[in-house]
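Engineer: let me see the structure of the following:
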Amino acid sequence: MVAPTTPPKNAFNAYARKVYNPLGFSKGYNFVLWFIFAGALFGFCLSRFMYLSFDTFCYGAPGGGAAPGECYYYTNFNTARVGITLHLAGVLPAGIIACLQFTPVIRHKAIIVHRIGGYIALLAYFTSLAGALMIARHSFGGGIDVQSAVYVLALMTTVSFVLSYINIKKLQIEQHRAWMLRGWFYASCIITNRIILILSTIIISKVGDYRTAWPCAKIAYTIADDAKTQRLYPECASYLNGTDSKQYSTVRARFGGEQTSAAEIGAAFNMTFGMALWVAMAIHAVGVEIYLHLTPREAERLRNVSYQRQLEAGMKSPGASGLTTDRLGDSEKWVPLSARKSSEGH
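Structural biologist: Down below sits the predicted model:
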């Protein structure tokens, strides 16, 4: 539990401290941010644990689970099924563990739990990443926009987590914090993606003239009624009678309405997913940098802790043994707080 160093500003602040101090937070705004962002990630992952069952993911969750048409690939192609299984089995526990990793009381009181949890979270996340790369070609239509967004997100998170790992092995704690925050903020963009996805499907449905091409095999699988498929998509007659297994048809993107088919809903999601993911990635990338720039005192405090630990470990450049800007870039050489106080005293 963190002991307050200043008296509470009011009765509400005094009560709030009873909530966030036991969790290791010394400042209320940090607790609020943790509650919002870690809480969203925790809730999102927890609500989707049921999808670890493939049957539930594809067939047992109306209005949730896979988007209409997605399970055509997961049920007919072994690589896709293995990919989605790896992705869900890795990313859901990784997200839950990540929320605990950002709870200060665990880092302060149970450092071994924090270390083990970090290794497990990274291993699970990279497992999920392998699965995501396996399904990128077909996930939500598998367009170039979707594939490129998945590859860039994979690169951003991988680089962030690798740099975070390198820094913590060098006891450069403030850089470990910064890159770990970046990595999980980037990974969590999938939550914001869902919000943008729903809004954008509603918008293009209102516009009403967006269409995309689907294989007739996917259309027939999604509608699950050959007569209805032939009536709505007469181009698929050759597929349905077995003369052309590779026939395609255009599908209108539409979300909502009495006459909307499952294929139209799936098409709406397919057309907007890549765009939504790119926008969500941009929002999270900017957001985490704003947060890091607004918390320089925490970074400075952790750098002084890093200096002390590196000094005790006998490292050559205490305070800058990791990947710091004064070591790799052109910033002024960092001076520890103890040295600054000594110079001021003289």
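Engineer: switch to C-alpha atoms for all contacts and neighbour counts from now on
Structural biologist: OK.
Engineer: the helix or strand hosting residue 122 - contacts with which helices or strands?
Structural biologist: Using DSSP states H and E, residue 122 falls within helix 111-135. Contacts defined by 3 or more C-alpha pairs under 8 Å, 6 or more residues apart in numbering; DSSP states H and E place helix 111-135 against helix 78-101, helix 104-109, helix 144-169.
Engineer: give the buried residues for the first one.
Structural biologist: Neighbour counts over helix 78-101 (16 or more other C-alpha atoms under 10 Å) mark 80-81, 83-101 as buried.
Engineer: again with stretch 313-329
Structural biologist: Buried, per 16+ other C-alpha under 10 Å, within stretch 313-329: 318-324, 327.
Engineer: coming back round to it: between the helix holding residue 122 and helix 78-101, what angle do the directions make?
Structural biologist: Put simply, helix 111-135 runs at 150 degrees to helix 78-101, going by axes from the mean of the first three to the mean of the last three C-alpha atoms, to 10 degrees.
Engineer: follow-up on the earlier one: got a markdown table for the helices and strands packed on helix 111-135, with distance to residue 197 too?
Structural biologist: Converted to a markdown table, those look like this (distance: least, C-alpha to C-alpha, whole Å):
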| stretch | distance to residue 197 |
| --- | --- |
| helix 78-101 | 19 |
| helix 104-109 | 33 |
| helix 144-169 | 13 |
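Engineer: for residue 313, which of the ones you listed is the nearest?
Structural biologist: When the helices and strands packed on helix 111-135 are compared by C-alpha to C-alpha, helix 144-169 sits nearest residue 313, at 11.6 Å.
Engineer: relative to helix 111-135, how tilted is that closest one?
Structural biologist: Calculated by the same axes, to 10 degrees, helix 144-169 forms an angle of 160 degrees with helix 111-135.
Engineer: contact partners of the helix or strand following helix 144-169?
Structural biologist: Sequence-wise, the next helix or strand downstream of helix 144-169 (DSSP H and E) is helix 173-187. Contact with helix 173-187 is made by 98, 153, 156-158, 160-161, 163-168, 281, 284-285, 288-289, 292, 299-300, 302-303, 305-306, 322-324, as judged by C-alpha atoms under 8 Å, 6 or more residues apart in numbering.
Engineer: another sequence for comparison is provided below:
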Amino acid sequence: MAQPTRPPKNPFNAFARHIYNPLGFSKAYNFLLWFIFAGALFGFSLARMMYLNFNIFCGHSTGGNSAAPGECYYYRNFDFYKTGIYLHLVGILFSSLLAVFQFTPFIRHKAIILHRIGGYAALLLWIVATVGAFMIARRAFGGGLDVQAWIGIVGFGSTISFSISYYNIKRLQMEQHRAWMLRGWFYAGSIITTRFILIASASVISNLQSFYTVWPCAKILFVFNNAATPVLRNYPTCASYINGTNPWQEAVVHANMNSGLPTEAGAALNMSFGMALWVALAMHAVGVEVYLHLTPKEAERLRNVSYQRQLEAGMRNPGSAGLTGDRLGDSESWVPESLGKKSG
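Structural biologist: Down below sits the predicted model:
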């Protein structure tokens, strides 16, 4: 249990400490941020565990279809994409759950072996999830270049962040391990914020009534459960596909969540998804830097702990044995508190 350094300001604060101190938090704002962000990741992952049952995530035969309209055409008809989505779901859901526990101070402080094992498992699962994401990038939510670029940036960006974090913890540079691990998961967590932006954007373009996209007729027919009548009524250009004269025929689809047509709802989501991804990523990339700059005392505390452990391990440049600004850049040399000075 974390020990508070100051008496409670009021009865509510005293009550709150009974909640967050056992989890290892000594300050309310740290617990609040953990509760919001880790809680969102935890809830998002748990809510989607049912998708590991493919017939719930994507299956007309059972009445289940939790994917966006049209997505399941590729996942059900092409083994490559089905394998990719399954790898992604298994990897990202379990690695996200592990990440929540990794950011819980009690586990880091009282069960360090579990923290280490959980860290290795989370990284391995993240790699599995990223491989799966790369496999489906060409088809996910329309597979536009904006979506593919985001998957590449976040996939490699988070992986590089985790790799830097791993290197730093092997060098006992704890504040850099914390910073880069936070960056990696904040980038990855932007997919949650994307959902809110996606719904808002799809609603806006539906009301504007002026957005259109192009879908293969095979995908349109799949969305209508292979019923030719509604397809021909709404997309007559697909007649050549249905009669077999043109297997590559495509049709223009209106992006409209309000029409009642699943194809148009899917088109609205597809057109909004790429934009939502990039806006969410920008928000998270800025947000994590703001958080890191607002918590310099925690970074300084961890750096002093790093100094002591690196000194005991006989490392060169204790306090800066990892990837630090004074070692790689032009910042002033860091001096530990034990020498009676503050960092430069």
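Engineer: the helix holding residue 122 of the first structure maps to which residues in the second structure?
Structural biologist: Aligning helix 111-135 of the first structure against the second structure (TM-score structural alignment) gives residues 112-136.
Engineer: next, the mean deviation of that stretch compared to the first structure.
Structural biologist: Here the mean offset of stretch 112-136 of the second structure against the first structure after fitting is 0.4 Å, by mean C-alpha distance after the TM-score superposition for the first structure.
Engineer: now that stretch: buried residues?
Structural biologist: For stretch 112-136 of the second structure, by 16+ other C-alpha under 10 Å, it's 115, 118-119, 122-123, 125-136.
Engineer: before we move on, what about stretch 296-303 of the second structure?
Structural biologist: By neighbour count with 16+ other C-alpha under 10 Å, stretch 296-303 of the second structure contains the buried residues 299-300, 302-303.
Engineer: now that stretch on the first structure. Mean distance?
Structural biologist: Stretch 296-303 of the second structure differs from its equivalent in the first structure by a mean of 0.2 Å after superposition (mean C-alpha distance after the TM-score superposition for the first structure).
Engineer: now the strands: where do they sit in the stretch 201-346 of the first structure?
Structural biologist: Under the criterion DSSP state E, counting those that start in this stretch, the stretch 201-346 of the first structure carries strands at the ranges 211-215, 248-252.
Engineer: mind putting the ones you listed in TSV, distance to residue 236 of the first structure included?
Structural biologist: As requested, those are exported to TSV (distance: least, C-alpha to C-alpha, whole Å):
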stretch	distance to residue 236 of the first structure
strand 211-215	9
strand 248-252	7
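Engineer: mean neighbour count added to the ones you listed, as a markdown table?
Structural biologist: Shown next, in a markdown table, are those (neighbours: other C-alpha atoms under 10 Å):
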| stretch | mean neighbour count |
| --- | --- |
| strand 211-215 | 16 |
| strand 248-252 | 19 |
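Engineer: which of the ones you listed sits closest to residue 25 of the first structure?
Structural biologist: strand 211-215 (49.6 Å).
Engineer: average offset between that closest one and the second structure?
Structural biologist: For strand 211-215 of the first structure, the mean deviation from the second structure after alignment is 0.3 Å (mean C-alpha distance after the TM-score superposition for the first structure).
Engineer: what helices and strands are in contact with that strand?
Structural biologist: strand 248-252, helix 262-294.
Engineer: include distance to residue 65 of the first structure when you put the ones you listed into a markdown table, please.
Structural biologist: Below are those laid out as a markdown table (distance: least, C-alpha to C-alpha, whole Å):
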| stretch | distance to residue 65 of the first structure |
| --- | --- |
| strand 248-252 | 22 |
| helix 262-294 | 12 |
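Engineer: out of these, which is closest to residue 107 of the first structure?
Structural biologist: That would be, of those and by C-alpha to C-alpha, helix 262-294, which comes in at 19.2 Å.
Engineer: may I see the buried residues of that closest one?
Structural biologist: Of the residues in helix 262-294 of the first structure, those buried (16+ other C-alpha under 10 Å) are 262-281, 283-285, 288, 292.
Engineer: hang on, the earlier thing: contacts for the helix holding residue 122 of the first structure?
Structural biologist: Contact partners of helix 111-135 of the first structure, identified using C-alpha under 8 Å, 6+ apart, comprise 79-80, 82-91, 93-95, 97-98, 101, 106-107, 150-151, 154, 158, 161.
Engineer: can you do 6 Å?
Structural biologist: 80, 83-84, 86-87, 90-91, 94, 107 (C-alpha atoms under 6 Å, 6 or more residues apart in numbering).
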